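**Student:** here is my input; please provide its structure:
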Amino acid sequence: MRAVIGRLHVLTDPRGGQLALDAVVAAVTAGAPVVQIRQKDCTDRALYDFAAAVTAICAGSGATCIVNDRVDVALAVGATGTHLGANDLPVAAVRRVAGPGHVIGGTARNPQQARDLVTAGADYIGVGPAYATTTKSGLPEPIGPAGVGAVAGAVDVPVIAISGVTAERVPELLAAGAWGVAVVSAVSGAADPAAATRRFLSQLGGAR
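**Tutor:** Below is the predicted model of the structure:
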């Protein structure tokens, strides 16, 4: 497996303003290796300003900053990479724009999708929804640990499980073959984001 990405991805979004940035600081200070920025109902300028702030926070702690969907914003703020959904630019197109050093993640829910993304140049695969969640509406049915494992067994890049992931569910996802997990409210919305981060890292073996 080409391990190019950390095991815990903490998702945040510009709507949270200063509270979201405070949660990012707490998470990376506690050891979170990756922060993903999700674009949610905001202007390009608001996204840029937020992404620039998160990138600076990550740079100060050695964490990786990933911008979801928007390679233009990722490059503009000097983020490490871009995570692409099914309706975003193709992986190969983003690779041509961003170059070989840019980390690119793709989104899949079955082995064939994952293989196609890796062939196109994806460095890691986000897989889900692993479990049901209320954080995002309109998602398809959860694929569960077995579905995550099927994808993990089909590719030689890290597989990151997302959706409905709690610290208690991490062991079964790792056992299924996931490299790591991506979380939203479980850290960013926690009363104590640092403590929540440490719980996840403990279940992940303490690995950054």
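
**Student:** going forward, measure contacts between C-alpha atoms and count neighbours the same way
**Tutor:** Noted.

**Student:** which SSE is immediately downstream of the longest helix along the chain?
**Tutor:** Taking DSSP state H as the assignment, the helix of the chain that covers the most residues is helix 44-61. With elements assigned by DSSP states H and E, the helix or strand that comes after helix 44-61 is strand 64-68.

**Student:** can you map out the helices along the protein?
**Tutor:** Using DSSP H, helices in the chain cover 17-29, 44-61, 71-77, 91-98, 111-120, 144-152, 170-176, 185-188, 193-203.

**Student:** now do the fourth one: which elements does it pack against?
**Tutor:** By that I understand helix 91-98. If you count contacts as 3 or more Cα pairs under 8 Å, 6 or more residues apart in numbering; DSSP states H and E, helix 91-98 packs onto helix 71-77, strand 103-108, helix 111-120.

**Student:** I'd like the structure of this one too, to check against the first:
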Amino acid sequence: MAQLDYRLNPIVDAGALPGADLPALAREAALGGATLIQYRDKQASTRLMVERATAIRVALAGTGVPFVVNDRLDVALASGADGVHLGRDDMRPEEARRLCRPAAIIGLTVKNEADARAAAAAPIDYACVGGVFATLSKDNPDPPVGLEGLSRLVAIIRESRPDLPVGAIAGIELAQVPQVIAAGADGVAAISAIFETGDPRTAAQAFRATVDEALKGRGS
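**Tutor:** Model (predicted):
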């Protein structure tokens, strides 16, 4: 599989966007420049999650933007998603890889140095460090790692996986994107900064342009 493009990963979070048309939001973000879309849902039944994930996959058809499901490999497989994003309490990446088709995308959350070392050794396509800043979109018992922590965790991963895309998540606003990229991230994940603006396509365009400019300035 070709290296994943992780520059912009909008997360369609059902809990943070109650009553929203999730497939429509996902498509707007994709058309605005997203390079990966993720569906996250901590409360819905499995059946409803499969229905929602399938609808998002259909909405993204023709955009060329891959789509992953947060936490739930079963939902990803049942809905025909391109892959899964795993947290520290989810199925191990090695187990997920055995169950997925060879080209499936597997992402992994990194919160500390132990996670970073595990990610570097895991059969994954990208890692995402978080939370970088404080956020209200998810209950997170771990304190934010900040820009310094982000830089340290990215460095640990790249000691053995220099080409693995590493993203950053949590509380990232447009104005903070250059700092996050300068700290070593290859891209950012966002929820409210894109989907609570009323115009996710325009918000995604602004994020993508800022990420691209920051990467250019870093020489990536």
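
**Student:** in the second structure, which residues correspond to the longest helix of the first structure?
**Tutor:** The aligned range for helix 44-61 of the first structure in the second structure is 46-63, by TM-score structural alignment.

**Student:** which outside residues touch that stretch?
**Tutor:** Outside stretch 46-63 of the second structure, the residues that touch it by Cα atoms under 8 Å, 6 or more residues apart in numbering are 22-24, 26-27, 30-31, 39, 41, 67, 69, 75-76, 78-81.

**Student:** on that earlier part again, what would the helices and strands packed on helix 91-98 of the first structure look like in TSV with mean neighbour count and distance to S163 of the first structure?
**Tutor:** What follows is those, written out as TSV (neighbours: other Cα atoms under 10 Å; distance: least, Cα to Cα, whole Å):
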stretch	mean neighbour count	distance to S163 of the first structure
helix 71-77	19	23
strand 103-108	26	12
helix 111-120	18	17
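
**Student:** same list, those, but as TSV with distance to S202 of the first structure please.
**Tutor:** Shown next, in TSV, are these (distance: least, Cα to Cα, whole Å):
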stretch	distance to S202 of the first structure
helix 71-77	30
strand 103-108	24
helix 111-120	28
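
**Student:** out of these, which gets nearest to A161 of the first structure?
**Tutor:** When these are compared by Cα to Cα, strand 103-108 sits nearest A161 of the first structure, at 10.1 Å.

**Student:** related to what we said a few turns ago, looking at the helices and strands packed on helix 91-98 of the first structure, spot the one closest to A146 of the first structure.
**Tutor:** helix 111-120 (11.6 Å).

**Student:** relative to the second structure, which residues correspond to that closest one?
**Tutor:** Counting by TM-score structural alignment, helix 111-120 of the first structure corresponds to 113-122 in the second structure.

**Student:** how far off centre is that stretch?
**Tutor:** Taking Cα atoms, centre = their mean, to the nearest Å, one finds the center of stretch 113-122 of the second structure at 17 Å from the center of the full chain.

**Student:** residue in the first structure matching A206 of the second structure?
**Tutor:** Aligned counterpart of A206 of the second structure in the first structure: R199 (TM-score structural alignment).

**Student:** I'd like the distance between its match and V67 of the first structure.
**Tutor:** Per Cα to Cα, to the nearest Å, R199 of the first structure is found 24 Å from V67 of the first structure.

**Student:** which one's more surrounded, the two?
**Tutor:** V67 (31 against 17; other Cα atoms under 10 Å).

**Student:** what's near enough to touch the more buried one?
**Tutor:** Applying Cα under 8 Å, 6+ apart to V67 of the first structure gives the contacts Q36, I37, R38, A51, V73, A74, A79, G81, T82, H83.

**Student:** so D82 of the second structure touches A104, yeah?
**Tutor:** Yes: counting by Cα atoms under 8 Å, D82 of the second structure sits close enough to A104 to count as a contact (5.6 Å).

**Student:** list residues touching both of the two?
**Tutor:** Common neighbours of D82 of the second structure and A104 (Cα under 8 Å, 6+ apart) do not exist.

**Student:** nearest residue to R218 of the second structure in space, ignoring adjacent ones along the chain?
**Tutor:** In this structure, R218 of the second structure finds its nearest non-sequential neighbour in A182, 6.6 Å apart by Cα to Cα, 6 or more residues apart in numbering.

**Student:** return the residue of the first structure aligned against the one you found.
**Tutor:** In the first structure, the residue equivalent to A182 of the second structure is A175, according to TM-score structural alignment.

**Student:** I'd like the distance between its match and R115 of the first structure.
**Tutor:** Counting by Cα to Cα, the separation of A175 of the first structure from R115 of the first structure is 21 Å.

**Student:** what of E141 of the first structure?
**Tutor:** Going from E141 of the first structure to R115 of the first structure by Cα to Cα gives 21 Å.

**Student:** and A108 of the first structure, by the same measure?
**Tutor:** From A108 of the first structure to R115 of the first structure the distance is 9 Å (Cα to Cα).

**Student:** so which of the helices and strands packed on helix 91-98 of the first structure is nearest V94 of the first structure?
**Tutor:** Closest among those, using Cα to Cα: helix 71-77, at 6.9 Å.

**Student:** fine by me, thanks again.
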